[in-house]
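Q: Pasted the sequence and its predicted model underneath.
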Amino acid sequence: MKKSRSKTIRIQLPDGDPRGIKIAEVKNRIVQAFLIPRSLLKDVKDKNEVKSVSLYFLFGSNDKDTRTEAYIGEAEVGYERLKHHNANKDFWEVAVLVVTNTLQNGFNKADVKYLEHLAYNKAVEAGRYAINQTIPNKPSMRESEKDDLEDIFETISLLLGTLGYPIFDGYRVEQEEDAIEDKEEELLFCTRNDTDAFGKYTGEGFIVYKGSKLSSNSDSPGFKPYLPKHNEKIQRFIADGILTEEEGRYIFLKDHPFGSPSAASQFVVQNKSNGKRDWKDKHGRTLDELMNL
């Protein structure tokens, strides 16, 4: 695996509030990202940078409550497009507006259309956020121009991740996904009843990996009070392409995060569960034991 090079990222807080507007840029790169909470949209209206040709992202909660929802777009005047979405789109809470930081190297319409198309495809491929929009058109351009924009895209991806929105990052790198056997030292398994689930405890919570199978039984008396909401979540996951049903078993079609090990284990076991006891490594050590090594 290629080792990532060190990066210096500058984040400015115009109002000195870490929960407010942020402006992020990588040293010696031409793009910068404005993170704008929806409630503070008017506070950037006088900044020249947000009046230029822009790529933008909207982030918020969706009614399925399965993944954060995102919308990707482009605009000739970034701030005006965000004003339009403020009046017409309900779901979003935060916008990230990507612009250039020099007048000489500003984006043109074709640039942001290409970046929009690329960003949409990369976000759908990663599967981390729910993307509900039409597929953006891909403009034609010279290969040299595409190469420059794809280099810029890498910087955009880095800035978004730094600002807390890793929309282009899957939960696993490709090498890990293709070689589960080589990563078993890091994996945790849940086999209670006939559950056949595996995943990883990370800083984002517990990630249940695709291919995991739920228990075939959810009839435990102690679980009955939780069953209606549990079944609703299963149907939402199926609608969102996270789960499918095969031969009477629910199977994960993609990696999915849960807020805690217990939330993950209770879902896959379809029963009350303590995740620190029910998730075990290949040697049979519980997550609780591993956390106290």
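A: Thanks, I have the structure now. Here the structure is a predicted model, which is why all the values come from computation and not from measurement. Numbering: from 1, shown residues only.

Q: CA only for contacts and neighbour counts going forward, please
A: Fine.

Q: For the residue positioned nearest the centre of the chain, give me its contacts.
A: Residue closest to the mean C-alpha point of the chain, counted by Cα atoms, centre = their mean, is residue 128 at 3.4 Å. Residues in contact with residue 128 (Cα atoms under 8 Å, 6 or more residues apart in numbering) are 67, 68, 167, 168, 169, 170, 171, 256.

Q: And residue 173, by the same measure?
A: So residue 173 contacts nothing (Cα under 8 Å, 6+ apart).

Q: that older thread, what's the helix or strand for the residue nearest to the centre of the chain?
A: Here residue 128, judged by DSSP states H and E, is contained in no helix and no strand.

Q: Next one for the comparison:
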Amino acid sequence: MSTPFSLRIFVADGDPDGLRIVERFNASARAVVFPRALLPQVKTRPELQQTGVYLLLGPRPDGEGDLLYVGEGDPIRPRIESHYAQKDFWTRAIGFVAVGGMLNKAHVQFLEARLIALARAAKRVPLDNGNFPNEPTLSEADRADMLVFLDHMLGMLPVLGVHAFELAPSVSTVIRADAAAPVTPLLYCAGKGVEASGYEASQGFVVKAGSRAVAEVVLSLQQNWPARTTQRQDLLNSGVLVTDGDALRFTQDFVFTSPTLAAVLILGRHTNGRTKWKDAQGRTLKELQEAEAGS
């Protein structure tokens, strides 16, 4: 079970969508979050004068989902200013520094390499990075410290709306508060000669590795919901889906934002995931949720 923690969010300019300084209680990680338009005003912040790692996020060129860039700077400010002039996609930035300025160049290179590796493994958001750096050599003590710092960062990012580094949780970890049983049982989605299994989690709807999806989508989905066709192709391009005979197969557990999106991409047609996903007894996810709400 994850350990509860508290975050302190300081809205520095009084605008909830403007500059925010985020700190985790009793931890050294501090995040600076701001929209791109505010860089000229916030670049003098002391946090941006420190050594750290940063994320740039914004819409993909095709408009379907987000794009992510992971970088490091010693200090951060010149690197973000360079991207302000040269990278068009990003609309917001998140910089991470250590309270007291304890990070050095090797530390942030380690954090950058780890974050890129995590994003590539999760395959939830495509990377704008052209290079995938190796981890630098750190002392045993520094490496241990940076793993703790990274863990604190990864705990803060979902609260800030960034899920790019999250792997699908194991079904054994998706439990009730009383630790007695899964939130929902394993569910199944079948049709057109394929079947997939999955379950609901706090991150979204998880489709399990080994699940199968149809190889082709119906024409109406291509015409009326082209974004869904693009998302399927993204899964093929990233290796989450591979050809398996006359169907496609999931190579890893993968988190979708909803059971409906999962069902649509599996069946290749528009459908309602809350009625299409069923447990072993044939009860739909909708029925299970209604029963849970009324208990």
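A: Done, it's in. Quick caveat, the model's predicted, so the values are computed rather than measured.

Q: that older thread, pull up the gap between the corresponding residue of structure 2 for the residue nearest to the centre of structure 1 and residue 162 of structure 2, please.
A: Under the alignment (TM-score structural alignment), residue 128 of structure 1 pairs with residue 124 in structure 2. Residue 124 of structure 2 is 10 Å from residue 162 of structure 2, where distance means Cα to Cα, to the nearest Å.

Q: And residue 258 of structure 2, by the same measure?
A: Counting by Cα to Cα, the gap from residue 258 of structure 2 to residue 162 of structure 2 is 16 Å.

Q: Strands of structure 1, start to end?
A: 9-12, 22-26, 31-37, 54-61, 68-75, 92-100, 130-131, 188-190, 197-202, 205-208, 243-246, 249-252, 256-258 (DSSP state E).

Q: Out of those, which is closest to residue 216 of structure 1?
A: Comparison of those against residue 216 of structure 1 by Cα to Cα identifies strand 249-252 as nearest, at 5.8 Å.

Q: Could you list every helix and strand that the top helix by length along structure 1 packs against?
A: Under DSSP state H, the helix in structure 1 containing the largest number of residues is helix 143-162. If you count contacts as 3 or more Cα pairs under 8 Å, 6 or more residues apart in numbering; DSSP states H and E, helix 143-162 of structure 1 packs onto strand 22-26, strand 31-37, helix 109-126.

Q: winner for burial among those?
A: Sort these by mean neighbour count, taking mean count of other Cα atoms under 10 Å, and strand 31-37 sits at the top with a mean of 23.

Q: which residues sit in contact with residue 60 of structure 1?
A: So residue 60 of structure 1 contacts 68, 69, 70, 91, 92, 93, 94 (Cα under 8 Å, 6+ apart).

Q: typed the wrong thing, it's residue 53 of structure 2
A: Neighbours of residue 53 of structure 2 in contact, by Cα under 8 Å, 6+ apart: 70, 71, 72, 73, 76, 95, 96, 97, 108, 111, 112.

Q: Which position in structure 1 pairs with it?
A: Using TM-score structural alignment, residue 53 of structure 2 lines up with residue 55 in structure 1.

Q: now swap in residue 33 of structure 2 and tell me
A: Match for residue 33 of structure 2 (TM-score structural alignment): residue 35.

Q: ok, now how distant is that match from residue 115 of structure 1?
A: Residue 35 of structure 1 is 18 Å from residue 115 of structure 1, by Cα to Cα.

Q: Also residue 69 of structure 1?
A: From residue 69 of structure 1 over to residue 115 of structure 1 (counting by Cα to Cα), the distance is 19 Å.

Q: With residue 236 of structure 1 instead?
A: Residue 236 of structure 1 is 31 Å from residue 115 of structure 1, by Cα to Cα.

Q: ok, now residue 70 of structure 1?
A: Residue 70 of structure 1 is 15 Å from residue 115 of structure 1, by Cα to Cα.
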